[in-house]
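Structure of the sequence below:
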Amino acid sequence: MLENKTVAFIGAGSMAESMISGMIKANKVPANRIYVTNKYNGDRLTELRERYDIHTMLQKELPYEEIDYFIMAMKPHGAEEALENLKSKIRADQVVISVLAGISTDYMESHLNEGQQVIRVMPNTSSMIQESATALSLGAYTEKQHEKDVNDLLGCMGEVFIIDEEQMDVFTGLAGSGPAYFYYLMEQMEKVGVEKGLEAKAARKIVAQTIYGAAKMVLEKDEAPVILREKVTSPNGTTASGVEALKENNGGKAISQAVYHATARSKEIREELESAHVLH
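Model (predicted):
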C-alpha cells in the first residue's frame, strides 16, 4: 500500500516538484511521508516545504534507513556522486529510481551494491497536473511487488508505459521532451492571434483548448492522427490551406527533427556517463 511507503527525492528541481505535486493531488502518498533533499540550496527546500508541507533537509540529514523509494531527480552529471553516497547507506530491499535522462539501470547497478533494486522512469512535467506520459524500465534485481508499487506511484501522475530500456531514448525524445515542443507551437499560434487583434489571454486559451481537444480526440476516438486530420481537411478549405503551408515550410520535418535530436541527445548523455564511468 503506497500510503505506508516513504519516498525521498534527491534533488529539488522542477521535475521533483512536478512529481511531488502529482503524488499529493492524487492522495496516494501522504505529504508527511515525502522527503526532499539537495546538497546546498536551503531556500529551495524551504519553498517546497511551505508549498507542500513535506519534509525537507540537506542530504546528510536524510533518514536513509526509513526510506522505501529513493527518487534521483538531480542533474544527470550529479548522478555518480549521488549513487556513491547511497551505496554505503541503503539496503537491497530499498529501491533506487532514476528520472534522469541517460541514466540507465546498468549504470545505477554498477554504482550500487550487488543485487540492489533499481528502476528507471521517464515522466514529463505534466505530472504536476496528473497528466504525464511516463515510461518505466526495470533493473535486473527488481521484485514484482516493487514494480507494482512504482507503477501505482507513477500512475498518480498520469499514464504509465512499461517499455524495454532500449526504447527509453526515443521515449525521452517523444514524451520526456515532448511538452516543450507543444509549448513552442502554442507560443507561435498565440503570437499570430495577438497580431490579428485577439487579447493575449484569450488567444492562449483558444490555442490551449484546441490542442487539448485534438489530443482528446486521438485518445477517445482511437483513430490515427492522419485519419483525423484528413476528416477535418476539406478540399480548398481553410484547414487545407493551413496544412499546405505547414508542408511548404517543412513543418513536419521540423517536428520530426525535434524528436530525433532529443532522442540523440538522450543517447549521448547516456554514452558520456558510461564512458566517464569506464575511464574512472
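
CA only for contacts and neighbour counts going forward, please
OK.

Do I have it right that Pro225 meets Met217?
No - Pro225 lies out of contact with Met217 (Cα atoms under 8 Å); the separation is 9.0 Å.

Next, the contact list for Pro123, please.
By Cα atoms under 8 Å, 6 or more residues apart in numbering, Pro123 lies in contact with Val99, Ser132, Ala133, Thr134, Ala135, Ala175, Gly176.

For Ala203, see how far away the spatially closest residue to Ala208 that is not a sequence neighbour is.
Of all residues beyond its chain neighbours, the one nearest Ala208 is Met186 (7.2 Å), with distances taken as Cα to Cα, 6 or more residues apart in numbering. Distance, Met186 to Ala203, by Cα to Cα, to the nearest Å: 9 Å.

count of residues packed around Val253?
Residue 253: Lys, not Val. Applying other Cα atoms under 10 Å, we find 12 residues neighbouring Lys253.

likewise Ile211?
15.

Can you tell me the element it falls in?
helix 200-221 (DSSP states H and E).

Show me what that helix is packed against.
Counting contacts by 3 or more Cα pairs under 8 Å, 6 or more residues apart in numbering; DSSP states H and E, helix 200-221 is packed against helix 178-195.

ok, of the contacts of Pro123, which one's closest to Tyr69?
Val99 (12.4 Å; Cα to Cα).

list the contacts for the closest one?
Ile71, Met72, Ala73, Arg120, Val121, Met122, Pro123.

Now do the contacts for the third one.
Listed by Cα under 8 Å, 6+ apart, the contact partners of Ala73 are Phe9, Ile10, Gly11, Ala12, Gly13, Met15, Ala16, Ser98, Val99, Leu100.

what does stretch 243-260 rub up against?
Outside stretch 243-260, the residues touching it (Cα under 8 Å, 6+ apart) are Val170, Gly173, Leu174, Gly178, Tyr181.

neighbours of Glu66, just the number please.
For Glu66, the count of nearby residues is 14 (other Cα under 10 Å).

er, Gln209 I mean
With other Cα under 10 Å as criterion, Gln209 counts 12.

what's the spacing between it and Leu219?
As judged by Cα to Cα, Gln209 and Leu219 stand 15 Å apart.

likewise Met122?
On the measure of Cα to Cα, Met122 and Leu219 end up 21 Å apart.

And Thr142, by the same measure?
The gap separating Thr142 from Leu219 is 31 Å, by Cα to Cα.

Neighbour count for those two, which is higher?
Neighbours per residue (other Cα under 10 Å) separate Thr142 from Leu219, with Thr142 holding more: 19 against 12.

so the more buried one touches Thr105, yeah?
No - under the criterion of Cα under 8 Å, Thr142 makes no contact with Thr105, lying 10.4 Å away.

want to put them side by side, so please do this one too:
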Amino acid sequence: MTLKIYSFGGGQMVEAMLRAALKKKVITPETTGVTDISSDRVNYLTDTYHIQASQQPDWTAVENADLVILGVRPQDNWQEIMKELVAHHYQKDVLSIIAGVTVAQLSSQEDLFAITRIIPNTLTDVAMGYSGVVKNNRANQTVIEDFLNSFGKVDYIDESLLDVFTGYGVAGPNYIYNFLISFTNAGVLAGMPRQQANKLALENLRAAAAFVEQSGKHPAELLDINNSAGGVGITAQHELDKSTFSAGIENAVLAAVKRTKELGKQNKGD
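Coordinates of the predicted model:
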C-alpha cells in the first residue's frame, strides 16, 4: 500500500521519517507533500527528495492525504492548522510529533479526528528502534503502522509514560554509544589496535543482544554461565561491581526523563 502523506513542518525529524518511508517505498515523491515556512528548507526538500514542498499549504493535497503529519514546533500555531483541517473537511488520520501536546488537546480542537501521537525513535535511517505511540480510538491502525514500520517498530504505550519513553527509549542509543566508546577505549588501553577493538566491541554487542533475545534467558543467567570460578569473567565482574557503572546508567536515564518533563512544561508555558 502506497500512502499519500502531507506534513505541516519539514524539520529534521519529519525529514528522517519521510526519507525512511521513501526508501521503503511506503510513500512516493509524487504523493508526499510538505509545507514549511523556510524557503531554504522547501528548496532543500524539493531538490533532495523531489517531494512536493512549498511555503504555503496545498489544500488539495491535504484533502487527498491518507495521513497528515503535524511536524511543527509546540510554540507554533498548531491549533490554527487543526481549524483549517476542519474547514477543509479533512477527517482521516492526523499524526503528531509535537512535543508536550497531548492526544486530548489535539482531539479537543474538533471531535472529528483520528489522532495518533508519537515520539519517534532516532534510528530511522536503519529502520530500527521503537517509536512510542499513543492513539485515540478513531486512528486507523493499518495506515499508522504502515508508515511507522517503515522506519522502525511500534510500541503502543500509555500517554503518561511518554516522558519516560523519551528519556529511556529515544535517548537509549546515546547510552549504547557511550558504552561502545568506553569498551573500545578499554581494548586500546590494553594494547589492541583501535580498528580491531571497535570491530570486536560491535560484534560482541550484536551477538550478546541476539543471545539474550533468542535464548529467553535473563542476562544475569548468562553472566553466571560465563563467569567460572576464579576466571577472567568473574574478575572483570568484580571490578564492574566496585565501579559506578550501573548507577551511572541509572542516573543518566533519570536525568534524561527529568529533563524531558522540564521541557514539556516549558512547551506548555507552565
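
sorry, back to before: intersection of neighbour lists for Thr142 and Thr105 of structure 1?
With Cα under 8 Å, 6+ apart, Thr142 of structure 1 and Thr105 have common neighbours Val118, Ile119.

In structure 1, which residues correspond to stretch 205-223 of structure 2?
Using TM-score structural alignment, stretch 205-223 of structure 2 corresponds to residues 211-229 of structure 1.

give the contact list for the alignment partner in structure 2 of Ala16 of structure 1.
Superposed on structure 2 with TM-score structural alignment, Ala16 of structure 1 falls opposite Val14. Residues in contact with Val14 of structure 2 (Cα under 8 Å, 6+ apart) are Ser7, Gly71.

can you check the one 3 residues further on too?
With contacts defined as Cα under 8 Å, 6+ apart, Met17 of structure 2 is in contact with Thr124, Phe151.

Can you name the secondary structure element that comes next after the helix or strand it falls within?
Under the criterion of DSSP H and E, Met17 of structure 2 resides in helix 12-23. Downstream of helix 12-23 of structure 2, the first helix or strand assigned by DSSP H and E is strand 27-35.

And the contacts of that following strand?
2-10, 18, 21-22, 42, 49-58, 61-62.

List the buried residues of it.
Ile27, Thr28, Pro29, Thr31, Thr32, Gly33, Val34, Thr35 (16 or more other Cα atoms under 10 Å).

can you give me the strands for structure 2?
3-8, 27-35, 52-54, 67-70, 93-96, 114-119, 130-135, 153-156 (DSSP state E).

between the contacts of stretch 243-260 of structure 1, which has the most around it?
Gly173 (23 neighbours).

hang on, isn't that residue packed against Ala180?
No - if you go by Cα under 8 Å, Gly173 of structure 1 and Ala180 don't touch, sitting 10.7 Å apart.

Can you get me a residue count around the counterpart of His50 of structure 2 in structure 1?
Aligned by TM-score structural alignment, His50 of structure 2 pairs with Asp53 of structure 1. When neighbours are counted by other Cα under 10 Å, Asp53 of structure 1 registers 14.

if I look at Asp53 of structure 1, how far off is Ile24 of structure 1?
To Ile24 of structure 1, Asp53 of structure 1 is 10 Å away according to Cα to Cα.

who's in contact with the equivalent of Ile37 of structure 2 over in structure 1?
Aligning on TM-score structural alignment places Ile37 of structure 2 opposite Lys39 in structure 1. With contact taken as Cα under 8 Å, 6+ apart, Lys39 of structure 1 is in contact with Gly11, Leu58, Gln59.

nearest to Glu80 of structure 1, of those?
Gly11 (13.3 Å).

Tell me which of the contacts of Pro123 of structure 1 you also see in structure 2.
Using both residues aligned by TM-score structural alignment, their matches' Cα atoms under 8 Å, structure 2 keeps these contacts from the contacts of Pro123 of structure 1: Val99, Ala133, Thr134, Ala135, Gly176.

Quick check: the aligned residue for the last one in structure 2?
Structural alignment places Gly176 of structure 1 opposite Val170 in structure 2 (criterion: TM-score structural alignment).

Val160 of structure 1 now?
The criterion is TM-score structural alignment: under it, Val160 of structure 1 has Val154 as its aligned partner in structure 2.

so how far is Ala220 of structure 2 from that match?
Taking Cα to Cα as the measure, Val154 of structure 2 falls 27 Å from Ala220 of structure 2.

These two: which has the busier surroundings?
Between Val154 of structure 2 and Ala220, Val154 has the larger neighbour count (other Cα under 10 Å), namely 18 against 9.

Return the residues in contact with that one.
Tyr130, Ser131, Gly132, Val133, Glu145, Leu148.

Columns neighbour count and distance to Phe245 of structure 2 on top of the residues you listed, output as TSV?
Output for the contacts of Val154 of structure 2, formatted as TSV (neighbours: other Cα atoms under 10 Å; distance: Cα to Cα, whole Å):
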residue	neighbour count	distance to Phe245 of structure 2
Tyr130	23	25
Ser131	26	27
Gly132	24	27
Val133	23	31
Glu145	13	37
Leu148	23	34
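
which one of those is nearest Gly231 of structure 2?
Once Cα to Cα is applied, the member of the contacts of Val154 of structure 2 that ends up nearest Gly231 of structure 2 is Tyr130, at 37.4 Å.

Disregarding flanking residues, what is the spatial nearest neighbour of the closest one?
Closest residue to Tyr130 of structure 2 apart from its sequence neighbours, by Cα to Cα, 6+ apart: Lys153 at 4.6 Å.

burial measure for the one you found, as a count.
Lys153 of structure 2 has 18 neighbours, counted by other Cα under 10 Å.

if I look at it, how far off is Glu63 of structure 2?
From Lys153 of structure 2 to Glu63 of structure 2 the distance is 28 Å (Cα to Cα).
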